[in-house]
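Q: Here's a sequence, model it:
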Amino acid sequence: MSGHRSYFNLGLGACLAISLSAVAADGETVHVYNWYDYIGPNTLHDFKRDTGIQPVYDTFDSAEVLEGKLLTSRSGYDVVVASNFSLPTLIKAGALAPLPHARMPDFTNMDADLMAKLANNDPGNQYAVPYLWGTNGIGYNVDKVRAALGDKAPVDSWDLVFKEENLAKLGQCGVAMLDSPSEMLPVALHYLGLPPNSTNPEDYNKAEALLLKLRPHIAYFNSSKFISDLSNGNICVAVGWSGAMLEAKATAEQAGNGVKIAYSLPKEGAPVWFDTLVLLKDAPHPQQGLAFIDYLMRADVIAPVSNHLNYPNGNRNATALVAEATRNNPAVYPSAEALATLFTLQPLPPATERVRTRIWSKVKNGE
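A: Coordinates of the predicted model:
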């Protein structure tokens, strides 16, 4: 999971990491480990200005890198941005410190519906608070999809990409899907009315049959290429992350190329994911780490991060501070009814993971 990382604005995160890695000769520091290019342009600077604590900021680009660093040794980090998908593994390994909710002024401002979803991976919400979150859905070229399927194209449904007669027509203008068995197979299972986190091999046989039937109409599986291809009109449909689709839309608008992109959260339900703030059990600077988490929970701090990255955050008081086009987009800030249809993904037993990997290899190769 967690490939939902921004692949956009590439350079900025690297510059921040370099400029802020120089530790102050004196004074307090906090060591932070976050996804590449996944923070506001001024957040770290403002944190130092407001608290006097110097952030030492490093980045990673895959959940495997993060888990490997946290599970094998004392990492030296205080605060880490971990996917909800990684939380069960990290909790089981004893890598995380429980958060002292009573000492966190903005904890009561976290959205209750989101916290209930997150509790599927962090029972009792003991160890993690949402940083940013999003959904997996369908990004599409409004005009090309209408041309292929007519005015009644089922853009609000997984039928758009999982019904063969629809996908066959859309295949003419290009369809892409994430290269991620842990994200795509649960969606296929859910579409078939099966548990998205199933451990039943027979369920996976059904998902495999569905995807192999669709495979001839899918241009490629890739977790970054679809963003630019959607924005410049090279493809007309992609299954991927909400923020990536909004980035493609914004890029097309800035280019003035006439490509109109929309993002749909299918009515049947879809994966919801969270990137969370956690404090490590062996954090060298736990108090400063907690101060950093507190800071990012503040509405006035996290709203500009949401605006920069096109992802919603967990503080319900921040919503009014988020750009109107983002907060009023029901595909990005779902209604309570839509949120109720969303499901979280779970780590699965090794035997099931092997089944998923084998199926994905077959699907990608079109065997």
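Q: When you work out contacts or count neighbours from here on, use the C-alpha atoms and nothing else.
A: Noted.
Q: just checking, next helix/strand downstream of the longest strand seen in the chain?
A: Identified as the longest strand of the chain according to DSSP state E is strand 128-141. Using DSSP states H and E, the helix or strand that directly follows strand 128-141 along the chain is helix 142-149.
Q: Against which helices or strands is the helix or strand following that following helix packed?
A: Going down the chain from helix 142-149, the next helix or strand is helix 159-162, by DSSP H and E. Helices and strands in packing contact with helix 159-162 are listed as helix 164-170; criterion 3 or more Cα pairs under 8 Å, 6 or more residues apart in numbering; DSSP states H and E.
Q: if we look at the following helix or strand past the helix it packs on, which residues are touching it?
A: Using DSSP H and E, the helix or strand that follows helix 164-170 towards the C-terminus is strand 175-177. Strand 175-177 has contacts (Cα atoms under 8 Å, 6 or more residues apart in numbering) with 167, 184, 217-223, 226, 235-240.
Q: One more sequence to fold, the one below, so I can look at both together:
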Amino acid sequence: MMRLIQWVGGAIIIGILALVISHQLTAQKSKHQEKVYIYNWGEYIDPSLIKQFEKQTGIKVIYETFDSNEAMEAKIRNGGTHYDVAFPSEYTVEKLKKEHMLLPLDHQKLPHYKNLDSAYLNQDFDPQNRYSIPYFFGTVGILYNKDHYPNIKFDSWKDLTRPELKNDVLLVDGAREVIGLSLNRYGYSLNDTSETHLNRAQNFLDELKPQVKGVVGDEVTMMMTQHEANVAVVWSGVATPIVQEHPEFEYVIPKEGSNVWIDNIVIPKTAQNKEAAYRFIDFLLEARNSKQNTEWVGYATPNKAARAQLPAEIKNDTRFYPTQKQQRQLEVYRDLGSQHLSEYNERFLNFKMGLQ
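A: Modelled structure (predicted):
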């Protein structure tokens, strides 16, 4: 009997030790689990795709967000967290590349690179896509209530200065966007740095002031759909759900031209897990994953294979997927350099202060 008790007691102790060891091994495994650090814009990827990637690869995704290219650039520059993948816009790619802050990409490690549309590859800011992969793209245009303004087509930037629009126009809160549209109004490049051209653009903004209800951010959707304003200069991704859900709205790209922005995927030079970075990027390039991501985010995809799988009413909508003719009127933002960028920002700030 005593031996039985001793045996049972020993079995219990062994069981407890086994549980303790198992717990420690699990904790060590969790502690040493492979990780990939991602730095992206807010609400710019379907969260379920992150879970799917983790399940498929066993790699833990550490995901952080930023709200401006400048904030993202500063954090990468200052170190601290060594991000493996980041998502800068085109002019920031150009700047980071000049400052040797990006790793050259090995396209052989991205088998789904072939899914990308050549129309959005080999751009001037990154020839041969040596450092960046296009993620989403869009335009800057005019969103308006066509029931409220049935006789205005808004096919020109100068339509924004029409007196009947007094206190009814919202502008996106961005110096490059607002200074850019005012340059485009006269047929100038939205990357123009000529003092004469910028002064003329400033005069156009002075004409526009009486029509401007406000310079806004995310609240533009609420203000437009609740008819607090009837005209807005916005990014196409903001306009997409509004025109799809509210038939009284229309989105147009003015004939003088506008911006086509391209957000990109890069691997910072300080990345600690380059192989996981490649796996994450290629995962996003897979057609089914890109399609799912495009439908969740709402912006236009440069992934041709994914676009082919989208509903016809989305992929054939030239308001958000511009035709080749429209694309010839569009420009990407270039890195202006700190001096010219400061001038843009100062002019924009003076404009905003003049609205008060």
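Q: Check the burial of Gln128 of the second structure by counting its neighbours.
A: 12 (other Cα atoms under 10 Å).
Q: Quick check: nearest residue in space to it, chain neighbours excluded?
A: Asn122 (4.5 Å; Cα to Cα, 6 or more residues apart in numbering).
Q: Give the burial count for that neighbour, as a bare number.
A: Residues within reach of Asn122 of the second structure, counting by other Cα under 10 Å, total 15.
Q: and it, that one's in a strand?
A: No. Assessed with DSSP: H, G, I helix; E, B strand; the rest coil, Asn122 of the second structure is coil; it does not lie in a strand.
Q: you'd agree it is up against Asn129?
A: Yes. Counting by Cα atoms under 8 Å, Asn129 is a contact partner of Asn122 of the second structure at 5.6 Å.
Q: what about whatever residue of the second structure lines up with Asn234 of the first structure, distance to Ala175 of the second structure?
A: In the second structure, the residue matched to Asn234 of the first structure (TM-score structural alignment) is Glu228. Counting by Cα to Cα, to the nearest Å, the separation of Glu228 of the second structure from Ala175 of the second structure is 23 Å.
Q: Compare those two (neighbour count), which wins?
A: More neighbours surround Ala175 than the other of Glu228 of the second structure and Ala175, with 19 against 14 (other Cα under 10 Å).
Q: which position in the first structure aligns with that one?
A: Using TM-score structural alignment as the criterion, Ala175 of the second structure maps onto Pro181 of the first structure.
Q: got the contact list for that match?
A: 356-357, 360.
Q: repeat that with 6 Å
A: Trp360 (Cα atoms under 6 Å, 6 or more residues apart in numbering).
Q: Distance of it relative to Ile235 of the first structure?
A: 21 Å.
Q: For the first structure, which helix extends over the most residues?
A: Counting residues, the longest helix in the first structure under DSSP state H turns out to be helix 350-365.
Q: Helix or strand for Val215 of the second structure, just tell me which one.
A: Assessed by DSSP H and E, Val215 of the second structure sits inside strand 212-216.
Q: Assign a three-state SS to Leu279 of the first structure, would you?
A: Following three-state DSSP, the label given to Leu279 of the first structure is strand.
Q: and it, what pairs with it in the second structure?
A: By TM-score structural alignment, Leu279 of the first structure lines up with Ile267.
Q: Centre-most residue in the second structure?
A: Asp263 (4.8 Å; Cα atoms, centre = their mean).
Q: Not counting sequence-adjacent ones, nearest residue to that residue?
A: Using Cα to Cα, 6+ apart and skipping residues adjacent in sequence, the residue nearest Asp263 of the second structure is Ser89, 4.2 Å away.
Q: what's around that neighbour, how many residues?
A: 23.
Q: Now do the contacts for the equivalent of it over in the first structure.
A: In the first structure, Ser89 of the second structure lines up with Ser83, judged by TM-score structural alignment. By Cα under 6 Å, 6+ apart, the contact set of Ser83 of the first structure is 274-276.
Q: Same question for His31 of the first structure.
A: Contact analysis of His31 of the first structure by Cα under 6 Å, 6+ apart lists 55-56, 77-78.
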